[in-house]
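*Asks:* quick check, what structure comes out for this input:
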Amino acid sequence: MVKLDTLSIVIPVYNEARTIHQILDLLRELELVNGIKKEIILVNDCSTDASAATIRAYAAQHPTMGLRLLEHAVNQGKGAALHTGIREATGDYVIVQDADLEYDPEEYNLLLKPVLKGFANVVFGSRFMGGNPHRILFFWHSIGNAMLTFLSNMFTDLNLTDMETCYKLFRRDIIQGLSLQEKRFGFEPEVTAKVARVPDLKLYEVGISYYGRTYAEGKKIGWRDGFRAIYCIIKYGLLKA
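*Replies:* Prediction:
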């Protein structure tokens, strides 16, 4: 059994004042397997709402959580927020958590399982495998996700079922050792292409739940991001940029 001391949880935040307390409540109540500690890093990407003030108020109410709030002076994008949070992480492993409620932090323990057993040093949480709940929403989004994952697999020679998943768990030295460039939603294909080239990579996938949001509920990703993802798959896969 591999021993882990701390898991760093990196949360990019942009205009999530209405719901950020809900994800923080879930993280506060979360018990990680084997007593693993949590380092929670929130990166406010120059939100135009009260996200920063809401997080500070929450941190003041729950000082034992040790929340770390980092701020961008100008809006740079989700990828840039992740770059900042990953760079500042100090835990043994790093996981990405969106500020919305589409993913369930209780399932961190599912992703940690192959790590603790010594099988994996990177784990992706797949929304499209296993018997976990999956909200039925947009047909063309599901087709788009499948096509992007298929195209990514062609270039990386991996057999992932969900390249675009938010839940990606990395050993800290692996993710901090990657030179990441994409500042917006191109983060997912770029990090997948680059991690696939890491020597001695032990990549696993586990099934996770997915409680997707509609655009009315705050979903931000759109068709333009799909075209950017294709560009990134080719750039970082074929050209190895």
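
*Asks:* switch to C-alpha atoms for all contacts and neighbour counts from now on
*Replies:* Will do.

*Asks:* elements contacting the longest helix belonging to the chain?
*Replies:* Using DSSP state H, we find that the single longest helix of the chain is helix 139-156. Helix 139-156 makes packing contacts with helix 187-195, helix 223-233 when contacts are defined by 3 or more CA pairs under 8 Å, 6 or more residues apart in numbering; DSSP states H and E.

*Asks:* one more to line up against the first:
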Amino acid sequence: MKLSVVIPCYNEIKTIQEVVKSVKACPIENVEIIIIDDYSTDGTRDILKSTIEPQVDRVAYHSKNLGKGAALNTGFSLVTGDIAIVQDADLEYDPQDYSVMIQPILDGKADVVFGSRFMGGSPHRVVYYWHMVGNKFLTMLSNMLTNINLTDMETCYKAFRSEIIRGIKIEESRFGVEPELTAKVSKMNCRIYEVGISYYGRTYQEGKKIGWKDGLKAVFCILKYNLVS
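*Replies:* Here you go, the predicted model:
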């Protein structure tokens, strides 16, 4: 079994080296690391070219900032492994959780696995209350339309059998990616599992980018990809 780790990054100069180090230290033996730089302007690109390229399997560079969705499309097109997992470059999610993430797929029980920050059983940094409320509301709205019972639709930790994710064209550019992917795998009748993961949420001072406008966009995307597309 080969695991492909897709890392979209944009202006993550403070964390990108540590993320790569953490992925390389994960408990999976055969790991392919694919990084997509979405036109970073803070020096991330320089570090990728000078230091990180020799340490990973592929680094792709966008010629302009296209958003996370476009970065994931680029990354998934380069995947050669049996399973693909998304790893954000901000250190909020721990690669030590890869084993629990991919086990339902290895067992032949799942096509897609969501890593839930709210299932319990793993360390979880306490940060913003209203982010939690927003996440739970968006998950509830998504569940009502997909008729599946996720606890964390907005999680960035999603693992896919590679043939599944290659068949999905991501249309959203920013944080609408998560409800879009959820709606599409639901419509494909994929076998979806959810497992508890650890989570170290960043503060805005530490570089967190998501805001209330992204929450409104997520509501729009939930309605769009479940009722229209």
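
*Asks:* TM-score for this pair?
*Replies:* TM-score for the superposed chains, counting by TM-score structural alignment, normalised by the length of structure 2: 0.97, backed by 229 aligned residues with a CA RMSD of 1.1 Å.

*Asks:* what are the boundaries of the helices in structure 2?
*Replies:* Under DSSP H, structure 2 gives helices at 16-24, 44-47, 68-77, 98-106, 129-146, 162-166, 177-187, 212-223.

*Asks:* could I get those helices as JSON lines with mean neighbour count and distance to residue 9 of structure 2?
*Replies:* Below are those laid out as JSON lines (neighbours: other CA atoms under 10 Å; distance: least, CA to CA, whole Å):
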{"stretch": "helix 16-24", "mean neighbour count": "18", "distance to residue 9 of structure 2": "8"}
{"stretch": "helix 44-47", "mean neighbour count": "18", "distance to residue 9 of structure 2": "9"}
{"stretch": "helix 68-77", "mean neighbour count": "22", "distance to residue 9 of structure 2": "8"}
{"stretch": "helix 98-106", "mean neighbour count": "19", "distance to residue 9 of structure 2": "19"}
{"stretch": "helix 129-146", "mean neighbour count": "17", "distance to residue 9 of structure 2": "22"}
{"stretch": "helix 162-166", "mean neighbour count": "18", "distance to residue 9 of structure 2": "19"}
{"stretch": "helix 177-187", "mean neighbour count": "21", "distance to residue 9 of structure 2": "15"}
{"stretch": "helix 212-223", "mean neighbour count": "16", "distance to residue 9 of structure 2": "18"}
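
*Asks:* using CSV, lay out those helices together with distance to residue 204 of structure 2.
*Replies:* Shown next, in CSV, are the helices of structure 2 (distance: least, CA to CA, whole Å):
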stretch, distance to residue 204 of structure 2
helix 16-24, 17
helix 44-47, 19
helix 68-77, 19
helix 98-106, 26
helix 129-146, 12
helix 162-166, 31
helix 177-187, 20
helix 212-223, 13
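
*Asks:* of these, which is nearest residue 35 of structure 2?
*Replies:* helix 68-77 (7.1 Å; CA to CA).

*Asks:* quick one, that closest one and helix 177-187 angle?
*Replies:* Here helix 68-77 of structure 2 points in a direction 50 degrees away from that of helix 177-187 (axes from the mean of the first three to the mean of the last three CA atoms, to 10 degrees).
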